[in-house]
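Asks: what shape does this take:
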Amino acid sequence: MAQTKDSTAPASAAANPDDPYIWLEEVRSDRAMDWVNAHNAETVKRLEADPRYQVNYDEALALAGAKDRIPMPSFLNGEIYNFWQDEEHLRGIWRKTSLADYRTADPSWTTVLDIDALGKAEGKSWVFKGADCLEPEERLCLISLSDGGEDATVTREFDLQTGRFVDGGFDLPRAKSAVTWEDQDHLLVATDWGGDDLTTSGYPYIVKRLARGQAMADAVEVYRGEKDDVGVFPGMVQDGSGNRLPTVVRAIDFFHSTTSVLTEDGAKALAIPEKANIAGMVDGHVIVSLDEDWTVNGKTFAAGSVVDLALADVKADPANLAPHLVWAPGPRDALEGVSTTQDRLLIATLENVRGRLWSYAPSRDGGWKAMQLDLPDNLSLGFGSTDEKSDEAFLVASGFTTPTTLYLSNAATGEIEEVKSLPAKFDAEGLVVEQLEATSSDGTKIPYFVVHRKDIPLDGNTPTLLNAYGGFQVSQTPYYSSNIGKLWLERGGAFALANIRGGGEFGPAWHEAGLGTKRQIIYDDFAAVGEDLIARKITSPKHLGIFGGSNGGLLMGVEMIQRPDLWNAVAIQVPLLDMIRISKIAAGASWQGEYGNVNTDPEAMAFWQKTSPYQNLERGADYPEPFIFTTTKDDRTGPQHARKFAARMEEYGLPFYYYENTEGGHGSGADIKQSARTNALTYTYFMEKLMGPPAGGTGEGAK
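Replies: Purely as a prediction, here's the structure:
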């Protein structure tokens, strides 16, 4: 069943014969929103008619607002802070308690900032986007607030001691700003300064020093990038010994950048590779993670390694550096993250997509002494908040069927205490997790995880959802999902997660294998996993559905068009789909380092002309009927991609579902009710397509 045809001829059709839906790129125009509202109404009518929708919504909302969730902690101002949302606090409260009280089963919380109340008082749809508090006191904080969930924020100064926004304090207007404290009376700010001060990607490229009480127009420039950069981003690297290093990162593209240190004599370039980042500082050791080989002084440090630089050398002569190795990956290893405490460097790694956590202590001879933290195997492991006033760190462990557990560790001694564990949110009895491999088109083995009931018959009839991301060096590791468990696995479905190229599961080379015009291998990897699930008779095309968001939404669009024979359901979420006009939509120009630049590179243009989902839809093709989801407030990928793709499907008489949340930013919703609705619609769609009509009736979408 196709959506209702828009009978109004596009005013821009004559001027854009190859793209008659340019008008849908006008995000808030009356005409575009009329189109959105009409298609939303049709999708809601169809899916809410299925009796499973209300059950799914009620369960998703209960999971999102459950009181027994782990309140994820942050060390701040000598206490533990947490941001919390539930049915009474849809937009959330920022609250605090003591560490001792947090350790108890039922902590006593004090509300610091109520976002719902603030939004009501100011007539805004505020969404909390975080806080940056001035070290070392951590009393004055820069609070970022978004209207409806978009990436652009306002930034206001807040005093934790008084519990109020500071009268006459720092107050930056709405923009995609990057702001950091220089000291109590000065900020380093990259923002839209009111002129032509944004890059083609929509981010600032001029950094200025803003003094307390100073008008924005009077701020003093300290660094200027280029108009064609992605953007420039000031930062302050600090350690538990009180050392500080102000920096500016100039992002040339999404993966290449230059780093400068700010000195009394101005900004000076730091001679690290363009694919390297300052990851932290410990006891005067500046920690750098490498995404490319670095040869210096006749020695080569491999891509994926962690090295350190002496802070004194960085300040004295940033153009001539002498790095020392801290950690180097093995053939199946990858760096997942770097954190610091007062005296320790913390490194999270993957070993064949299984988590490992390490604590490193600097030694007097200039080396590092490593200690692996003793945690369960075969789980995803990561560092939560760390304390730069002690060596305490929170650790997080979870798996597909293992509820998330929070530990408190002393990174110096290795002592670990279990603090909180999420109660089981779904019945995992009888479920098994397997790590399998598929063979891609070039013979490369692609690992993937699959969760299913131990006793499923291998007859191809198990409804199965397959997910992947495949880009930006983002790793996909096992995780505990209450929604997948409750709304899918409990109902007899299976779930698979693919570690395709483009991700970071095996280091920078795994990512670079699919960059730019090499990207078809990513799509081949994903199809190979689908074929493998079918060959093993875990499922079949009739019962196999796929989903992904953002870059994963692009993946879904490509797979729907290239391999419609493999899937019966495709959820395309907050996607990129028009890869020819990507640089002209939202922040799309910033990702040309990942996808190639169709405006300047004929090879990139040729590749995307034959691969871009929007341009490659065909009349009369036998595609699965997709569920296309986006949000009006998404100023990252933008709703334009999803709208135009759906409009072209409609023109071609191809069936689809379309739903656009009018808030939410680059996600499922601005509050838990919006997110619950998105989840309910999505899982109802999958149930209709892969499990069949509800008992005692025919779902509207199954007709």
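
Asks: when you work out contacts or count neighbours from here on, use the C-alpha atoms and nothing else.
Replies: Fine.

Asks: tell me where the chain has helices.
Replies: Assigned by DSSP state H, the chain shows helices spanning 30-48, 51-65, 99-102, 115-122, 311-316, 482-487, 508-512, 520-535, 551-562, 592-595, 602-609, 613-616, 640-651, 672-686.

Asks: helices or strands next to the third one in the packing?
Replies: Helix 99-102 makes packing contacts with strand 79-84 when contacts are defined by 3 or more Cα pairs under 8 Å, 6 or more residues apart in numbering; DSSP states H and E.

Asks: circling back: out of the helices of the chain, the one nearest Ala496 is which?
Replies: helix 520-535 (8.8 Å; Cα to Cα).

Asks: which other helices and strands contact that closest one?
Replies: The helices and strands touching helix 520-535, judged by 3+ Cα pairs under 8 Å, 6+ apart, are strand 431-439, strand 445-453, helix 551-562.

Asks: any idea of the angle it forms with helix 602-609?
Replies: 30 degrees (axes from the mean of the first three to the mean of the last three Cα atoms, to 10 degrees).

Asks: please identify the buried residues of helix 520-535?
Replies: By 16 or more other Cα atoms under 10 Å, the buried positions in helix 520-535 come out as 520-534.

Asks: hmm, who's touching that helix?
Replies: Outside helix 520-535, the residues that touch it by Cα atoms under 8 Å, 6 or more residues apart in numbering are 437-441, 446, 448, 460, 466, 468, 470, 498, 500-502, 513-514, 539-541, 555, 558-559, 563, 566.

Asks: okay, angle between that helix and strand 445-453 too, please.
Replies: 40 degrees.

Asks: any chance of the helices of the chain in a markdown table, plus distance to Glu79?
Replies: Below are these laid out as a markdown table (distance: least, Cα to Cα, whole Å):
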| stretch | distance to Glu79 |
| --- | --- |
| helix 30-48 | 44 |
| helix 51-65 | 24 |
| helix 99-102 | 6 |
| helix 115-122 | 20 |
| helix 311-316 | 29 |
| helix 482-487 | 29 |
| helix 508-512 | 37 |
| helix 520-535 | 45 |
| helix 551-562 | 37 |
| helix 592-595 | 40 |
| helix 602-609 | 51 |
| helix 613-616 | 49 |
| helix 640-651 | 43 |
| helix 672-686 | 27 |
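
Asks: next, the second sequence, to be compared with the first:
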Amino acid sequence: MTQMTYPESRRDTVVETHFGSEVADPYRWLEADVREDAEVADWVARESAFTDAYLKALPQRAWFARRGQALLDFERFGLPEKAGKRYFYIRNSGLQNQAQLFVREGLHGEPRLLIDPNAWASDGATALASWVPSHKGKYLLYSVQDGGSDWRTVRVLDVKSGEPLADTIHWVKFSGLSWLGEKGFFYSRFPEPDEGEAFQSRNFDQKVYYHALGTEQSEDRVVYATPEHPEYGHSAEVTQDGRWAVITSHIGTDARYEVHAIDLSSRDWAPRSIVTGFHDAWSLVEGVGDALWFVTNQDAPRKRLVRVDMDRQGARFTQIVPEREELLERAGIVGNQLVLNYMRDAASHAEIVSLDGKRVRDVTMSGIGTASGFRGKPGDPETFYAFSSFNRPASIFRMDIDTGVSEPFAEPKMDFDPEDFVVEQRFYPSKDGTRVPMFVFRRKDVAAAGKPVPTILYGYGGFDIALTPGFSASRLAWVEAGGAYVVANLRGGGEYGREWHDGGRRANKQNVFDDFIAAAEYLKAQGITREGGLAINGGSNGGLLVGAVTNQRPDLFAAAVPQVGVMDMLRFDRFTAGRYWVDDYGHPDREADFRVLLDYSPYHNIREGAAYPAVLVTTADTDDRVVPGHSFKYAAALQHARIGVKPHLIRIETRAGHGSGKPTDKAIEEAADIMAFMAQWTGLSVPEGWLFM
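Replies: So this is what the prediction gives:
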């Protein structure tokens, strides 16, 4: 194996002094927007051509592309949303680039196509993002995402005629959409960015607006803003009875909120304080009359359910369901009962209780997996939920809330048997003895044989986000080919509530890396994988994870694929939404945080002279969440360093963002590249003449 000759990347002499430490940043010029800077665009073109030639030559790529496509070619449904007598839901017939939105008149009515995003752009990269029917189902409010950007354009459709209204809202980002009856809606937006700064500049001064149908956006009413605190973000949610608009405010990504309520029956819509101080998480469940229900972690790290009674004296709090050992993820009021969605060791279960918290029944799940949904309305007789796992695409069920009986609404028809695979949950000790869960997904015959196989280890470990079992065609293809797929539930995530999250953020971030490294060592010690047979993968904060552990323990891994990662930990807060992430990472301009960040920043800690695994960095040119400059700089630094002869490449998607809205054909191509790269360096090959060849 000989050293690759990579495309040239100019190195500058940028050096800055931070708290007495000199920090070099030779590739800062790669932070410029590829759409605005010709030199960066040229670098991207050269790197893309180089990487594309390598990936297309990989022997397993064609199989992963073909099998990944076949595994996605089945009818898929989203959770139905009921409004009046109409049922709205999304559906993808199989390989459509974007799912379509349908409506039925009654549960068993004939489906009618309302929105087909596949007609919006020739490359399939313009997507239907969020959508909300009005209370009686007369109108549909929806947002459009172009090229993977976080920016949204909001529009309104007349459901009966299928014709769009003239109402159009621009510069919406990180916003809920909530109707007030059939006459208007609430949304959140930022000021219009300066020319050429839409995909790079930081986002400040978000406001909540009310838009009345038939009016111009310029006439929209500001209903909540904090001009004295432009760093605050705000979202609004209207209760089903139209009585209250609940405003939830945040500072960063941490689940610490202030909550205000607007009595929509009043004339002045003056906000009333419910929770102040940004101390705890508060998630609105629903409202009925003067009562509001919330899930909160106030005095309950794994969360509890409370009712807030709004009266002239203020807000009175009553605990309805106390904290339990399991994590209370969410709740909903359906009919005259509450559906509680719990997580136990990163797997889902649900139960129904009365409005005063008394247990009614459990909701039975079929194995280890993820249950989602359980939305509904007070007085409704039904709710819908989805259940999925690594070996089971999402099935949609309708549950009668009074009897608890569930019946299928939409079940996928697959060309594989889920019973051919096994999903195990294991626990392993981290460096400090902390017990950490992981899921291990394999073919049954592979697990029974007990021999080590090429393995992908996936992790995230941040922002209070839990990794739960879910279906992926590319991951199933890897397991079909004889490999193992493992998800480690690292500290920093949301699997066990506030304490688990706190254990892996800011000064405790190294715990996340230790948990991941311990997972890798466990997989080898248990004979699940072997030396030279382990690949690691993660996206966004998980891309940071992969970059950091690759620097710390390059000897452990055969291949590493950090996707859309946060790679420069000293400048992440200077772009778009990056300023929010200080809750998890700390502030680069504060010395104590700076020392921690510099110690693990992937871009700054590449170990000259060490033998690195094969690395495939992935990003997208329209990612305005984690701007692609992170990955550009990191890849250039990898290619410059003397870190062995294995390839260190960057794959740059065009007309795509951080992940959401990506068309199916691009998703298949990207997955084939990634899986083939990891197969090449872990020794995974498809057996000759096997069932799916």
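
Asks: re earlier: deepest of the helices and strands packed on helix 520-535 of structure 1, which one?
Replies: Mean neighbour count, computed with mean count of other Cα atoms under 10 Å, is highest for helix 551-562 among these, reaching a mean of 24.

Asks: in structure 2, what residue corresponds to Ile582 of structure 1?
Replies: Taking TM-score structural alignment for the superposition, Ile582 of structure 1 sits opposite Phe572 in structure 2.

Asks: for its match, give me its contacts.
Replies: Shown in contact with Phe572 of structure 2 (Cα under 8 Å, 6+ apart): Val566, Gly578, Arg579.

Asks: over to Trp171 of structure 2?
Replies: Neighbouring residues of Trp171 of structure 2 by Cα under 8 Å, 6+ apart: Trp151, Arg152, Thr153, Arg189, Phe190, Pro191, Glu192.

Asks: just the buried members of those?
Replies: With burial judged by 16+ other Cα under 10 Å, the buried subset of these is Trp151, Arg152, Thr153, Arg189, Phe190.

Asks: among the residues you listed, which lie within strands?
Replies: The members of the buried ones among the contacts of Trp171 of structure 2 that map onto strands under DSSP state E are Arg152, Thr153, Arg189.

Asks: can I get those residues in CSV including distance to Val561 of structure 2?
Replies: What follows is these, written out as CSV (distance: Cα to Cα, whole Å):
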residue, distance to Val561 of structure 2
Arg152, 29
Thr153, 33
Arg189, 34
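
Asks: before we move on, the earlier item: and the helices and strands packed on helix 520-535 of structure 1: which comes nearest Lys275 of structure 1?
Replies: The closest of these to Lys275 of structure 1 is helix 551-562. By Cα to Cα, the value is 20.7 Å.

Asks: what's the closest one packed up against?
Replies: helix 520-535, strand 544-549, strand 569-573, helix 613-616.

Asks: so for Leu187 of structure 1, which of these sits nearest?
Replies: Leu187 of structure 1 sits nearest to strand 544-549 of all these, at 34.8 Å, using Cα to Cα.

Asks: can you list the buried residues in the closest one?
Replies: Result for strand 544-549 of structure 1 [16+ other Cα under 10 Å]: buried residues Leu544, Gly545, Ile546, Phe547, Gly548, Gly549.

Asks: turn the residues you listed into TSV, columns for distance to Ser359 of structure 1.
Replies: Listed next are the buried residues of strand 544-549 of structure 1 as TSV, based on distance: Cα to Cα, whole Å:
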residue	distance to Ser359 of structure 1
Leu544	42
Gly545	41
Ile546	38
Phe547	36
Gly548	34
Gly549	34
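
Asks: surely Trp94 of structure 1 and Ile80 touch.
Replies: No. Using Cα atoms under 8 Å, Trp94 of structure 1 is not in contact with Ile80, being 10.8 Å away.

Asks: enumerate every residue touching Ile546 of structure 1.
Replies: By Cα under 8 Å, 6+ apart, the contact set of Ile546 of structure 1 is Leu465, Leu466, Asn467, Met556, Trp567, Ala569, Val570, Ala571.

Asks: any chance of these in a markdown table, with distance to Phe629 of structure 1 too?
Replies: Formatted as a markdown table, the contacts of Ile546 of structure 1 follow (distance: Cα to Cα, whole Å):
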| residue | distance to Phe629 of structure 1 |
| --- | --- |
| Leu465 | 17 |
| Leu466 | 17 |
| Asn467 | 16 |
| Met556 | 12 |
| Trp567 | 18 |
| Ala569 | 13 |
| Val570 | 11 |
| Ala571 | 7 |
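
Asks: quick one on the thing from earlier: what's the closest of the buried ones among the contacts of Trp171 of structure 2 to Ala637 of structure 2?
Replies: Trp151 (30.4 Å).

Asks: ok, and the closest non-adjacent residue to that closest one?
Replies: Distances taken as Cα to Cα, 6 or more residues apart in numbering place Lys173 nearest to Trp151 of structure 2, at 5.0 Å, with adjacent residues excluded.

Asks: count the residues that sit near Leu177 of structure 2.
Replies: Neighbours of Leu177 of structure 2 under the rule other Cα atoms under 10 Å: 20.

Asks: Tyr209 of structure 2 versus that one, what's the distance?
Replies: For Leu177 of structure 2, the distance to Tyr209 of structure 2 equals 10 Å [Cα to Cα, to the nearest Å].

Asks: now do the shared contacts for those two.
Replies: Common neighbours of Leu177 of structure 2 and Tyr209, counting by Cα under 8 Å, 6+ apart, are Phe186, Tyr187, Ser188.
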